[in-house]
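1. Structure for this input, please:
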Amino acid sequence: MLTPLVDDDGAPFWRYAARGELRVQSCADCGELRFPPRPCCPHCRSFASEWRPMSGRGRVWSYVFPHPPLLPEYAAVAPYNVIVVELADAPRIRLVGNLVSEAGAAIDSVSRDRLRIGARVQFVFDAARGLPQWVLERP
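-> Here you go, the predicted structure:
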């Protein structure tokens, strides 16, 4: 299974995620949120940053079912979903992940007919694989 490539700027994101927290980098001077993480604020050019906690709620902004799988590591579970989630707390920030039935479930654990643009989702973390995932928000 593939693991995330962690650089210095993104390392805090992965540390927080491993604890089950979704945090987004923000500028410590102007307060603008930014993702992906980077050393300099694109708005005010400050190098000061902090990591702001998010609620973990969002909505499916887009999705795909890769055919054929582009990565051999995922061939056995194809077709699987890849979703783009717009964060409820920060609508300009969108994260990529998989919609699963529960934290740690396989990336093919949700049937295609349950996936819709606009579906409300909640962040969860798959500790075994070290990846953020999403589950459908319960009404």
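2. For the rest of this, base every contact and every neighbour count on C-alpha atoms.
-> OK.
3. in what helix or strand does the residue nearest the centre of the chain lie?
-> Closest to where the C-alpha atoms of the chain average out (C-alpha atoms, centre = their mean) is Leu95, at 4.0 Å. Taking DSSP states H and E as the criterion, Leu95 maps to strand 94-97.
4. Following up with a second sequence; could you model it the same way so I can compare the two?
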Amino acid sequence: MPDTSTEPLLTPTIDGDGAPFWEYAARGELRVQACAACGELRFPPRPCCPHCQSFDSRWQRMSGRGRIWSYVRPHPPLLPAYAAQAPYNAIIVELADAPRIRLVGNLVTTADAPLNSVDPERLRIGAKVQVAFADVDGIAMPRWLLERP
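-> Predicted structure coming up:
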């Protein structure tokens, strides 16, 4: 088995349930899986609704706005591939139009900026953010920008 300890974790593993999320992201759209029977939103995507057990789903477009619900600034030990970008942030975003849905990502100054592009002192719980998409190895990765830079 190859040693992957020095490789960055840049791209997701895309499965059948989550594939539509990434297809919409490639179009610049943030969408969340919703139950076609009861309307409940769910993330991460899964085949069955945890509320009504329906297997019918649809993908609902979100505004892409949210707020920082939590964050962390990873410090050593870091994966070697990320050491040059430290300190960077990892944030949890609560979606404005679906407060029970929370997505993990990075706060950056522009979609294609390095992970350490935001001064760590600017991180605040409750700060309003907007999604932006960056091309990472051919996959549109959601990143987050402060609404008021």
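5. which position in structure 2 aligns with the residue nearest to the centre of structure 1?
-> Following TM-score structural alignment, the counterpart assigned to Leu95 of structure 1 within structure 2 is Leu103.
6. is it true that its match touches Ala90?
-> No - between Leu103 of structure 2 and Ala90 there is no contact, the gap being 10.5 Å when judged by C-alpha atoms under 8 Å.
7. could you measure the residue nearest to the centre of structure 1 against Pro139 of structure 1, distance?
-> Here Leu95 of structure 1 is placed at a distance of 22 Å from Pro139 of structure 1 (C-alpha to C-alpha, to the nearest Å).
8. likewise Ala75 of structure 1?
-> 33 Å.
9. between these two, who's got more neighbours?
-> The neighbour count for Ala75 of structure 1 versus Pro139, taken as other C-alpha atoms under 10 Å, is higher for Ala75 (14 against 4).
10. From Val24 of structure 1, how far off is that one?
-> Using C-alpha to C-alpha, Ala75 of structure 1 is found at 31 Å from Val24 of structure 1.
11. the helices in structure 2, which residues?
-> Assignment of helices within structure 2 using DSSP state H yields the ranges 19-26.
12. Pull the contacting residues for the aligned residue in structure 1 for Ala113 of structure 2.
-> Alignment note (TM-score structural alignment): Ala113 of structure 2 maps to Ala105 of structure 1. Shown in contact with Ala105 of structure 1 (C-alpha atoms under 8 Å, 6 or more residues apart in numbering): Asp126.
13. mind redoing it with 10 Å?
-> By C-alpha atoms under 10 Å, 6 or more residues apart in numbering, the contact set of Ala105 of structure 1 is 98-99, 126, 133, 135.
14. Ok, Pro12 of structure 2 next?
-> 22, 139, 141.
15. The last one - how many residues pack around it?
-> Using other C-alpha under 10 Å, the number of residues around Met141 of structure 2 comes to 24.
16. Stretch 39-55 of structure 2 corresponds to what range in structure 1?
-> Taken onto structure 1 by TM-score structural alignment, stretch 39-55 of structure 2 occupies residues 31-47 there.
17. Give me the distance between the two termini of the matching stretch.
-> End-to-end distance (C-alpha to C-alpha), stretch 31-47 of structure 1: 12 Å.
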